[in-house]
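J.: Quick one: sequence and predicted model below, then my questions.
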Amino acid sequence: MKTVRLPNKTEIVLIIILFLAIMYVSLAVFELPIQLALLAAWVVVGLLGLRLGHTYDAIQGSIVKGINQGVEALLVIIFVGALIGGWIAGGVVPTLIYYGLDILHPSIFLFATLIICALTAIATGTSWGTVGTVGIAMMGIGQSFGVPMPLVAGAIISGAYFGDKLSPLSDSTVMAASLAKVEIITHVRSMLYISVPALVISSVLYLGAGFLFLDKTGEADIGIVATNMAAIQENFQIGWYMLIPIVLVLVLLANRFPAIPTIAIGALLGMIWAYLFQGMDLVSATTVLYEGYTIESGTPFIDTLFNRGGIVSMLGVIVVMILALGFGGLMEQIGILEVMRASFSNWINNTGRLTVATIVSAFLGNFFGSAGYVSLITGTKVTEKNYDEMGIDRKVLSRNTESGGILTAPMVPWSDNGIYMATVLGVSTMSYLPFLWLNFVGIGIAIFYGYTGRFMWKAEDAGEEIEREEEELVYESH
């Protein structure tokens, strides 16, 4: 029987170099889909596994095991696709954007952009969808106000990722909680301790920047907002009652109702709203849950903003998640994560270093893996045992992983997030990077908590309620 050994540091360095080369050449040079790059990475890591003595069956089994760990997240994403399609067709998202645009004024434009994008991302659970819809509108309005485009992009991305991290509908939020073995609402509550202060601080910064850069006499530019609001109102029925599905879904999730049926209820309400209030027939209203909403209004603002959603729109994301989860299982099987974990363990001797190690591990997932999903895997898998050994509750692990993984995702030019943001907003990653104030502040707050011990909850202090949640998770996994 062939002896199985751990990879040495030289082999790990070579794998990292090859991984980086694959991602860079695939994404930046040939502009291939991230899915193909991850498949190539599977081959490279799999070959290393064979060299280390692992059998093919063991390698394939590790891929399947890694994917199995994220099956619940995959199911959530399917229902989220239906939800977005239903909420656009039902006028829920258009109403949310309409009311958001109503508060815009040149002097508070950047602050309003931050808040509007944050609310949209919380409601839809997607930073990409927020940037691709509201973000595009904000870029156009910001340009007419005379705001530097990189600054507008920074406010858009900051708000989008704030909302994405706090939304129980977000695939990354669900995945971070799932990988850390934490109930999703518990994870979101833990994130609030970082996200809320970061939002307050960045809001002050964007308000200050607004008064510094904006032309306070440009009242005529408000006409752009009025035109866009009129276009929304022309194509959708707008009213406060359109927001009922959002309120109901958030209330159910806040009361710990299971995520999948809650999201399904939200999607169903969107379909019903489309039939009752938006003039769609029942078949068409149902179809948008799978195929997404389509509109040809002749107004670029409307057509760009609302042609999206549906289960079909999530298929690419689902494939990426499957490949990323499988890749994480591969790294765990052949011992790369174990060696990295051992290297960090020799250095980790307090909660401050533990926090930094988690954030750095997650960032390396973006840097070398070129995908936010990979960062969530590296962030949790490399340091999870250290949290258990130090008696730190795993909701701190999931929080720090999102801080190091999701907040840094748009900062890497060749990552899927960085490429998407730069392409959609028309601003290079390095140009908007200095203005991702909420992202930088959030990471700083996480590190501050780590070194001061604030909100670094001990596992035994989590209470009977958290203990019961963990027992339920263990039961469900079996």
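T.: Great, that's in hand. As the structure is a prediction and not an experimental result, all values here were calculated from the model.
J.: Please count neighbours and contacts with C-alpha atoms only from this point.
T.: Will do.
J.: For the residue nearest to E470 when sequence neighbours are not counted, which three-state class applies?
T.: Nearest residue to E470, sequence neighbours excluded (Cα to Cα, 6 or more residues apart in numbering): V182, at 7.0 Å. Secondary structure state of V182, per DSSP: H, G, I helix; E, B strand; the rest coil, is coil.
J.: D215 versus V182, what's the distance?
T.: 47 Å (Cα to Cα, to the nearest Å).
J.: ok, the two, which is more surrounded?
T.: V182 (24 against 15; other Cα atoms under 10 Å).
J.: what residues are up against the more buried one?
T.: R394, K395, S398, E469, E470, L473 (Cα atoms under 8 Å, 6 or more residues apart in numbering).
J.: Please check those and keep the buried ones.
T.: R394, K395, S398, E470 (16 or more other Cα atoms under 10 Å).
J.: Can you flag which of those residues belong to strands?
T.: Using DSSP state E, no member of these falls within strands.
J.: hmm, which two among those are most spread apart?
T.: Greatest spacing in the buried ones among the contacts of V182, by Cα to Cα: S398 and E470 (13.8 Å).
J.: and V312, how many neighbours?
T.: Neighbour number of V312 under other Cα under 10 Å is 18.
J.: That one against Y293, yeah?
T.: No: using Cα atoms under 8 Å, V312 makes no contact with Y293, being 10.9 Å away.
J.: ok, structure two:
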Amino acid sequence: MDALIRKPSFASAITLLIVIFFIFAVGIGFLNYPVEFILITVTVTSCFYAKYYGNNWKNVVDMFVSKIKDAVPAMLILLAIGILIGCWMISGTIPLMVLYGLEVINPAYLYLTAFLVTVCISTFTGTSWGSAGTIGVALVAVASAMDISLPITAGAVISGAYFGDKLSPLSDTTNMAAIAAGADLYQSIRNMLYTSVPSFIFACVGFYLLGNDLHAGSVGQLETIAKMKMALTGLFWLNPLLMAPALLVFVGAIKKWDTIIVLVASSAFAIALAVIFQDVLFADIINTSINGFKSSMLPGLNDLAMDETTSKNINILLNRGGMYSMVNPIVVMLCAFMFASAIEVSGALSVLLGSLAKKLHTVTRTVLATMFTSSLLVACTGNAVISFFIIKSMYDPSYKEKKLHMVNMSRAMESGATLLEGLFPWTISGMFMAKTLGVATLDYAPFVLFNLSCFVMAILFALLAKFSNFGTRYEEAVT
């Protein structure tokens, strides 16, 4: 059978890639079809293409099995994170983090404060949507009351939200980028600090300068924040001990303890704290770890007088987590693996790579190609996660040939895809941010300082690789 397999021509391979991009762009960007359906569609398309050139379904399945085998530990981590978020929620750990964030909001430095608060919340919760959809909404409401720039406020919120979405060990995109690249999660996060720390400093300075002429608002202008704080303190018994589960996770990251063991231990710690401090049923605590937390589990909810806006914000913040919350990312990952397997077996990628590899003879060109291809893919597909697995299939041989560690690929994919996903109006994240914050994507895009500066820093480090190994890891250099 192998003797019958034919190698596609360059024109044929390009045609397949164009068709796939078209399906992604139309299906996700315009028709808003489910990502899973589009991935299945392009998988079938690639399978027919592979069949035409002599391959068969068994080859695709064998490739799929080999990819999934390596990804099983990562899937377990995703499930453990879902459990962790649910347990942190019902124990009061995440609500306490949000409360601390709300307490440090200073209207006199609203832009800088908005950035720093969402940095903290998104880092501890691992979600850009959750932090933007809760505290971000409150911050934009304050900005509206103070009659100051909503686009700059939204840019600060989104910048802080994506800081955590890029660096938090609880973030699904951070985990998926590491999974797709085949890199260790914590090594990947540490490597991203090279671009993230300078970008963080730049964003702090930028938002401070943009807001240095703001003045503190009246007590009435802080009503939105006050209502959120009152609701959280009324629903939970919040005290500093509730930070212990989060501290355990970050100590585990520093000590390089096994990720799954740390996550499970932190979840168990949070369960114990929920039993001790929160007025909830033990059955609800267990149910939260599996199915996610619901605000209706709190007996004080009905006794707490909240207006419609505050109630909506509280529900957006609290109602999530649980093992089953990670089923959708895992299903998307399975579909992405199947598509990656089909297109790899088809031979189209190897043909394109054979031509592209002639031009990727330096580390700089390889990393830059990874970044800009990631940006192109997220612009076409509207989803960063999809681009991760395509990029892995396309550039994996080039990274191995140059002995580049896969944390470089992970950082390039995050810089090119994750950070820019919310800046395209037609992507899922772009639409979510614009709708949630009430600011058009193209209005806030110039002020998303962290995302834009991080993209520029990633380019600079790629160029620096011509002269120095600083910020670029090689296989021999990783311990």
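T.: Right, received. Where do you want to start? This structure is a prediction, so every number in the text was calculated from the model and none was measured.
J.: Can you tell me the closest non-neighbouring residue to the aligned residue in structure 1 for G422 of structure 2?
T.: In structure 1, the residue paired with G422 of structure 2 according to TM-score structural alignment is P410. Excluding the flanking residues, the one nearest P410 of structure 1 by Cα to Cα, 6+ apart is G418, at 4.2 Å.
J.: would that neighbour count as being in a helix?
T.: Yes: assessed by three-state DSSP, G418 of structure 1 belongs to a helix.
J.: buried stuff in the strand or helix carrying T378 of structure 1?
T.: Using DSSP states H and E, T378 of structure 1 sits within helix 372-390. Across helix 372-390 of structure 1, burial judged by 16+ other Cα under 10 Å covers 372-384, 386-387.
J.: From the chain's centroid, how far away is stretch 278-297 of structure 1?
T.: On the basis of Cα atoms, centre = their mean, to the nearest Å, stretch 278-297 of structure 1 sits 26 Å off its chain's mean C-alpha point.
J.: Against V288 of structure 1, how distant is the residue most central in space within structure 1?
T.: What sits nearest the mean C-alpha location of structure 1, by Cα atoms, centre = their mean, is S172, with 4.3 Å. Distance of S172 of structure 1 to V288 of structure 1, given as Cα to Cα: 24 Å.
J.: Same check on L250 of structure 1?
T.: 22 Å.
J.: more neighbours, those two?
T.: Taking other Cα under 10 Å, L250 of structure 1 and V288 do not tie; V288 has more neighbours (30 against 21).
J.: That one: which element?
T.: helix 282-291.
J.: now do A121 of structure 1
T.: helix 109-124.
J.: residues in contact with that helix?
T.: Counting by Cα under 8 Å, 6+ apart, 80, 83-84, 93, 96-97, 100-101, 103-104, 127, 129-131, 134-135, 138, 142, 152, 155-164, 166-170, 203, 206-207, 209-210, 246 sit against helix 109-124 of structure 1.
J.: run the last query once more with 6 Å
T.: Here helix 109-124 of structure 1 makes contact (Cα atoms under 6 Å, 6 or more residues apart in numbering) with 100, 127, 130, 155-156, 159-160, 162-164, 167, 203, 206-207, 210.
J.: Identify each buried residue in stretch 295-309 of structure 1, please.
T.: F301, I302, T304, L305, F306, N307, R308, G309.
J.: go on, stretch 271-280 of structure 1?
T.: Per 16+ other Cα under 10 Å, stretch 271-280 of structure 1 contains these buried residues: M271, I272, W273, A274, Y275, F277, Q278, M280.
J.: Next: stretch 208-227 of structure 2.
T.: Neighbour counts using 16+ other Cα under 10 Å place Y208, L210, G211, G217, Q221, L222, T224, I225, K227 of stretch 208-227 of structure 2 among the buried residues.
J.: Quick one: distance of it to the chain centre.
T.: The answer for stretch 208-227 of structure 2 is 29 Å, by Cα atoms, centre = their mean.
J.: what's the first-to-last distance across it?
T.: 26 Å.
J.: ranges for the helices of the stretch 351-479 of structure 2?
T.: Ranges of helices in the stretch 351-479 of structure 2, per DSSP state H, counting those that start in this stretch, are 363-381, 384-401, 406-413, 419-421, 428-437, 441-444, 449-464.
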